[in-house]
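**Student:** Let me see the structure of the following:
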Amino acid sequence: MLQRLRVLLPALWAGLLLCIATLATPAVFAVAPEAAGRIVGRIFAQEAVVSMALALLLTAIERKLAPERQLGVWLALGALFCTVAGYYALQPMMAAARLGQGSLSFGQLHAISLGFFALKGVLVLVLAWRAAAPGRGLRPSSS
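**Tutor:** Okay, here's the model as predicted:
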């Protein structure tokens, strides 16, 4: 069961991140530009919670299934760091920047946040790629 989750969860997570980046966010800005910031903010709030849960779950699975190989753990923890820094640390700073407070502009903070999201996407894609690699993924059943 854990081996199946080890293969499935990173792929689903990568799909979620790619869907948000390539479909959901651009569609919101195209259809509802006046409310896009609030809607996209809500999407990213939900994504941050899901990403934290998946990162912690995959860290535990990787530690259980491959204690001698820690790259999967570091990839999941890196994605967790990107979530915490890119969403939870930067969102309050972005809100303050909208009010003219802080040393960085909203645009600069947004660019940093985008960088963290992109890095998280790369880390999760590598995690998914590794989990699906021959010899690491699901083994064929003997029946």
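
**Student:** CA atoms for contacts and neighbours, from now on please.
**Tutor:** Fine.

**Student:** and the closest residue to Arg98 other than its chain neighbours, how many neighbours?
**Tutor:** Once flanking residues are discounted, Arg98 sits nearest to Phe106: 6.1 Å by C-alpha to C-alpha, 6 or more residues apart in numbering. By other C-alpha atoms under 10 Å, the residues close to Phe106 number 21.

**Student:** Likewise for Tyr87?
**Tutor:** By the measure other C-alpha under 10 Å, the count of residues near Tyr87 is 23.

**Student:** Next: Met1.
**Tutor:** 6.

**Student:** now the other sequence, so there's something to compare against:
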Amino acid sequence: MTALDRWRRLLPALWAGWLLCVAGLATPAPFATLVQTDAGRVVARMLAQEAGSALFFGGVLLLLARVAARRGGGPQFSVDMGLALGAIVCTVAGYYAVQPMMVAARAGQGALSFGQLHAVSAAFYLVKLGLVLALAWRASRAPVSPPASS
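**Tutor:** Next up, the predicted model:
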């Protein structure tokens, strides 16, 4: 197994763990211990960091899949690339597009309420989590061995 293969197996698992940690531990904790406005600021900062890291993980995984396709002569666009691209799209839509609208909704602007936009953002996050978990699941499979020659 090459270093490229190892990274292609490790990164999706790290990314999935990071997403689960943010969703399950890091974002609920401030709301359990701080006043709502302070908790909101802490969570907003965490989600900003998560969005940046998602773009990094997704970009690196796309690059690794592309290099693997060139080396192995496989398809130029794989299922793994589609999963990584889907997660990137969810990040861009769910954080970089919806988050500014949430700020406007808090100020009483826009057609949707803060709660509605929060639900949209959470849905994008859940879809991204599902895509990354699928990517990690696929990466955990044993490599296909070439047939033995006799």
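
**Student:** TM between them?
**Tutor:** The TM-score (TM-score structural alignment, normalised by the length of the first structure) is 0.91; 136 aligned residues with a C-alpha RMSD of 1.1 Å.

**Student:** about what we covered before: return the distance of the residue nearest to Arg98 of the first structure relative to Lys64 of the first structure.
**Tutor:** 41 Å (C-alpha to C-alpha, to the nearest Å).

**Student:** which residues of the first structure fall in strands?
**Tutor:** Assigned by DSSP state E, the first structure shows no strands.

**Student:** Please, where are all the helices along it?
**Tutor:** Using DSSP state H, the helices found in the first structure span residues 2-19, 25-31, 36-65, 71-83, 90-98, 106-131.

**Student:** Let me know which of those is tucked in deepest.
**Tutor:** Mean neighbour count (mean count of other C-alpha atoms under 10 Å) peaks for helix 71-83 among those, with a mean of 21.

**Student:** Which residue comes closest to the residue mapped onto Ser113 of the first structure from the second structure once chain neighbours are left out?
**Tutor:** Structural alignment (TM-score structural alignment) places Ser113 of the first structure against Ser121 in the second structure. Excluding the flanking residues, the one nearest Ser121 of the second structure by C-alpha to C-alpha, 6+ apart is Gly94, at 4.7 Å.

**Student:** so that neighbour makes contact with Lys128?
**Tutor:** No: in terms of C-alpha atoms under 8 Å, Gly94 of the second structure does not count as a neighbour of Lys128; the distance is 9.2 Å.

**Student:** dump the residue contacts of the residue nearest to Arg98 of the first structure.
**Tutor:** Counting by C-alpha atoms under 8 Å, 6 or more residues apart in numbering, Phe106 of the first structure touches 94-95, 97-98.

**Student:** how close does it sit to Ala53 of the first structure?
**Tutor:** Taking C-alpha to C-alpha, one finds Phe106 of the first structure at 28 Å from Ala53 of the first structure.

**Student:** Please apply the same query to Arg130 of the first structure.
**Tutor:** In this view, Arg130 of the first structure and Ala53 of the first structure are 20 Å apart by C-alpha to C-alpha.

**Student:** now Lys120 of the first structure
**Tutor:** According to C-alpha to C-alpha, Lys120 of the first structure and Ala53 of the first structure sit 14 Å apart.

**Student:** Not counting sequence-adjacent ones, nearest residue to the alignment partner in the first structure of Arg9 of the second structure?
**Tutor:** Using TM-score structural alignment, the equivalent of Arg9 of the second structure in the first structure is Val7. Leaving out its chain neighbours, the residue that sits closest to Val7 of the first structure by C-alpha to C-alpha, 6+ apart is Ala131, at 5.1 Å.

**Student:** To which residue of the second structure is that neighbour aligned?
**Tutor:** Aligning on TM-score structural alignment places Ala131 of the first structure opposite Ala139 in the second structure.

**Student:** And Gln101 of the first structure, by the same measure?
**Tutor:** Match for Gln101 of the first structure (TM-score structural alignment): Gln109.

**Student:** Quick one: neighbours of its match, just the number.
**Tutor:** 13.

**Student:** contacting residues for Leu125 of the first structure?
**Tutor:** Leu125 of the first structure neighbours (C-alpha under 8 Å, 6+ apart): 10-11, 14.

**Student:** for Arg6 of the first structure, same thing?
**Tutor:** Contacts of Arg6 of the first structure by C-alpha under 8 Å, 6+ apart are 58, 61-62, 131, 137.
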